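Asker: Sharing a model prediction with you, sequence too.
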Amino acid sequence: MTTRAHRHELYTVEQVRALDRRAIDTLGIPGYELMQRAAAAALICLRQQWPRARRVAVYCGPGNNGGDGFLLAALAREAGLHAEVIALGESRGDDAVRARQAFEQGGGTVHPWRDELELPATDVQVDALFGTGLQRALAPEVAQLVRRIHAMGVPILALDVPSGVNADTGNVPGEAIQADITVTFIAAKRGLYTGQAPGYVGRVQWESLGLPEALWQGTQADAGLMQVQTLPPRPRQAYKNDNGHVLAIGGEHGTAGAIRLCGEAALRGGAGLVSVATRAEHLVALNAARPELMAHEVNGPQALAPLLKRATVLAVGPGLGQGAWGHALWLTALEAGLPMVLDADGLNLLASEPRHLAGPVVLTPHPGEAARLLGCGTDAIGADRFGAVRELARHFGAVVVLKGAGSLVADPAGRVAVCPWGNPGMASGGMGDLLTGIVAALLAQGCDAWQAACLGVALHARAGDAAARHGGERGLLASDLLEPLRQLLNGQAA
């Protein structure tokens, strides 16, 4: 295994600190040398991204993150760039002090930050204010500096973590640097890929700093980034029953669209057969719009029973409602013991009436639904998405998808995968209904719950990105994902 094999591994801040200590104490690499390597890697990144830049402004905090910035500025000067440093007070810690001295001894000038200071004209700004150690909102005077940095309208490179972003959770409790690129060192921090963080990190570039494979031995990553995958080609003799029968249950009065999107996504996701159990008023529209869906009038549990006997996987919740009709169908579906995806009102009913979930089950809550399931506020979910998704998976004994920017998938054993794809255009109605259908289709084709959830989330997000490339993010419709979904599932470029 090479160090590049670790680029999809995500670590907690405490784990990264332990790796840093191991590099110093066990491998004998001085902390100052690690700082030099970080500065050199960051300067290479800067020059590759902005090759015409001649002026660099570096904003340095008092700790080791600031030390990285001082050494980057020193290297930039040696490379013939004009580099200026704006510092938040005095440096602390032997390595940070030494880095500052190296910059000053090389002829650099440090400008102490104060409100009246005019920021220098520059081509690129470098954020080296605070690293992984910051767990709180930026102080008011630092927040003011951050606003001034943004007002410059100049690209920003963040060192290790954009200042103000919680590298452990992805939470942003106040003002924070919005970087164009974040170059992160030694190990990828899990919080950079989920929650609010994706709106601040820009593109994340991981640098191992040339550290040997021995550094990672014996350390289990906290989570992993999903990688591009799909299903193997079908055998030539494949028959529709080989690919499962999804029964989508939902579509209360006025919500035919939700259950249609779910059912059509199950078809495009590769299920051999898809039935829909819904209200009678929706049958004509469903049959006219998508005749491949086998739509059935279901007015209660008795009418649902024969459909359950033919199904291999259930998709429960899109447009289901929480009234008597939806509640009765929900209970009947749970009692069937079939592999199942629960979403939307299927989750809201579970929150108000907890039940044992038999068989392979995937839950797909957004943060509000997750909060109801855990009996807490939505803010608590955002403050610790990793903790929330793990607790949901443990509590319900199910695989759980916590949706949002950087969707998380967890299983009851605590394993977590993070989705690096997706875009803001997907924050629109119907996207969750599609995901439910896709995951159900993958379960029907033989994936276990973990595989179906991870592959389904990845395909859904990648299809969203493909659709956005063809028409932009704003105005993106859930149904726009169906054609690129089909292409991606078959290993084609979308």
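Answerer: Nice, thanks for sending it over.

Asker: Going by C-alpha atoms from here, please, whenever you check contacts or count neighbours.
Answerer: Noted.

Asker: In a strand, residue 14, correct?
Answerer: No. Residue 14 is assigned helix when assessed by DSSP: H, G, I helix; E, B strand; the rest coil, not a strand.

Asker: How about the contacts made by it?
Answerer: By C-alpha atoms under 8 Å, 6 or more residues apart in numbering, no residues touch residue 14.

Asker: let's go with 10 Å and repeat that
Answerer: Residue 14 makes contacts with 20, 132-133, 168, 189, as judged by C-alpha atoms under 10 Å, 6 or more residues apart in numbering.

Asker: Residue 385: neighbour count?
Answerer: Per other C-alpha atoms under 10 Å, the neighbour tally for residue 385 reads 27.

Asker: Check the secondary structure at the closest residue to it other than its chain neighbours for me.
Answerer: In space, and not counting its chain neighbours, residue 385 is closest to residue 169: 6.5 Å by C-alpha to C-alpha, 6 or more residues apart in numbering. In three-state terms, and counting by three-state DSSP, residue 169 is coil.

Asker: Near residue 169, how many residues? Count them for me, please.
Answerer: 25.

Asker: wait, doesn't it sit right on residue 198?
Answerer: No. Using C-alpha atoms under 10 Å, residue 169 is not in contact with residue 198; the gap is 11.5 Å.

Asker: Name the residues contacting each of those two.
Answerer: With C-alpha under 10 Å, 6+ apart, residue 169 and residue 198 have common neighbours 191-192.

Asker: and here's the other structure:
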Amino acid sequence: MDPGAFRTPTGLDVTGVTAEEMRDVDRVAVEEYGLSLLQMMEQAGRGLAREALDLVQEQPVVVLAGGGGNGGGGLACARHLANREIPVTVVLDRQPAELEGVVASQYHLLDRMEESIRTDVSAVDTPGLVVDALVGYGLEGPLRGSPRELVRWAEDAATTVLSLDVPSGIDATTGEEPGDAIHPARTFTLALPKTGLRETPSELILGDISVPVAVYETIGIPYTPPFGHEFSVSLDATKSPPGTRR
């Protein structure tokens, strides 16, 4: 945890959290306060869609979606974009039958809309925007298999990339790249910024997913609501004094 890791344009310090601390935030929000994963996923997806719409006009969007919470947020984002008549293609990193829980629910909803959902990116044309919703703060070691191939495709595509929460392949706590990784133009991170995002050069936007302030108080994370009357806010990483380790 780093209470002074990030700062809003108005000068408010925002705490950076490790992956483990973010797991605690999610656990307490769900188990002790009753906030559902689906609720947070919907907030994430809608916020991500807003960022996507800010980056493209009527150009096609490709959403790369994994099987975890990040993938579910990406699927919700795709639905919001489709509802606004933005041409969108979803590329899953696994077969649909392998999706579970609320992520499967997001998939089935999008599938009923008859949107383009694929598991092979090789025939996908280069879009105006790639939305990276493959792997969030749960990364453990280098990417392998389909996620790695999708990351390589996104890195090779001559287009803008928007990442959800943490760029896929980046360690959320340290910012290190244990293998292939996405280097987006913008990262839309959720609830609190992750300490590893201090190392990313991408534009950083913090999104509100309706976590109660009391959740942070329960865990002991210093928190002053940074959003004001908005639902997202831009962040800058603060600079460490010489010789200081964060």
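Answerer: Looks like it arrived, so ask away. Just so we're clear, the structure is a prediction, and the values are computed from it rather than from any experiment.

Asker: Overlay them and tell me the TM-score.
Answerer: Scored against TM-score structural alignment, normalised by the length of structure 2, the superposed chains reach a TM-score of 0.81; 221 aligned residues with a C-alpha RMSD of 2.6 Å.

Asker: related to what we said a few turns ago, which residues does the counterpart of the residue nearest to residue 385 of structure 1 in structure 2 contact?
Answerer: Aligned against structure 2 by TM-score structural alignment, residue 169 of structure 1 finds its counterpart in residue 174. Under the criterion of C-alpha under 10 Å, 6+ apart, the neighbours of residue 174 of structure 2 are 18-19, 194-199, 246.

Asker: Take these and map them onto structure 1. Which survive?
Answerer: Among those, the contacts conserved in structure 1 (both residues aligned by TM-score structural alignment, their matches' C-alpha atoms under 10 Å) are 18-19, 194-199.

Asker: can you put those residues in a markdown table and add neighbour count, secondary structure and distance to residue 30 of structure 2?
Answerer: Below are these laid out as a markdown table (neighbours: other C-alpha atoms under 10 Å; DSSP: H, G, I helix; E, B strand; the rest coil; distance: C-alpha to C-alpha, whole Å):
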| residue | neighbour count | secondary structure | distance to residue 30 of structure 2 |
| --- | --- | --- | --- |
| 18 | 20 | coil | 19 |
| 19 | 22 | helix | 17 |
| 194 | 28 | strand | 20 |
| 195 | 24 | helix | 23 |
| 196 | 21 | helix | 24 |
| 197 | 28 | helix | 25 |
| 198 | 22 | helix | 27 |
| 199 | 13 | helix | 30 |
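
Asker: ok, and the most crowded of the contacts of residue 14 of structure 1?
Answerer: residue 189 (28 neighbours).

Asker: corresponding residue for it in structure 2?
Answerer: Using TM-score structural alignment, residue 189 of structure 1 pairs with residue 194 in structure 2.

Asker: which residues sit in contact with its match?
Answerer: 1-2, 5-6, 15-19, 21-22, 137, 165-166, 171-175.

Asker: How about residue 135 of structure 2?
Answerer: 64-71, 143, 147, 163-170.

Asker: And it, how close does it get to residue 46 of structure 2?
Answerer: To residue 46 of structure 2, residue 135 of structure 2 is 18 Å away according to C-alpha to C-alpha, to the nearest Å.

Asker: these two touch, right, residue 220 of structure 1 and residue 15?
Answerer: Yes. Contact criterion C-alpha under 10 Å: residue 220 of structure 1 and residue 15 qualify, at 9.1 Å.

Asker: So between those two, which is more surrounded?
Answerer: Neighbour tally, residue 220 of structure 1 and residue 15, criterion other C-alpha under 10 Å: the higher count belongs to residue 15, 17 against 11.

Asker: Translate residue 23 of structure 1 into the numbering of structure 2.
Answerer: So residue 23 of structure 1 corresponds to residue 29, using TM-score structural alignment.

Asker: what's the burial count for that match?
Answerer: 23.

Asker: Isn't it up against residue 215?
Answerer: Yes. Counting by C-alpha under 10 Å, residue 215 is a contact partner of residue 29 of structure 2 at 6.0 Å.

Asker: tell me, what residue is most central in structure 2?
Answerer: residue 164 (1.8 Å; C-alpha atoms, centre = their mean).

Asker: Distance of the counterpart of it in structure 1 relative to residue 35 of structure 1?
Answerer: Under the alignment (TM-score structural alignment), residue 164 of structure 2 pairs with residue 159 in structure 1. Per C-alpha to C-alpha, residue 159 of structure 1 is found 11 Å from residue 35 of structure 1.

Asker: Name the residues contacting each of those two.
Answerer: Common neighbours of residue 159 of structure 1 and residue 35 (C-alpha under 10 Å, 6+ apart) are 65-66, 68-69, 72, 185.
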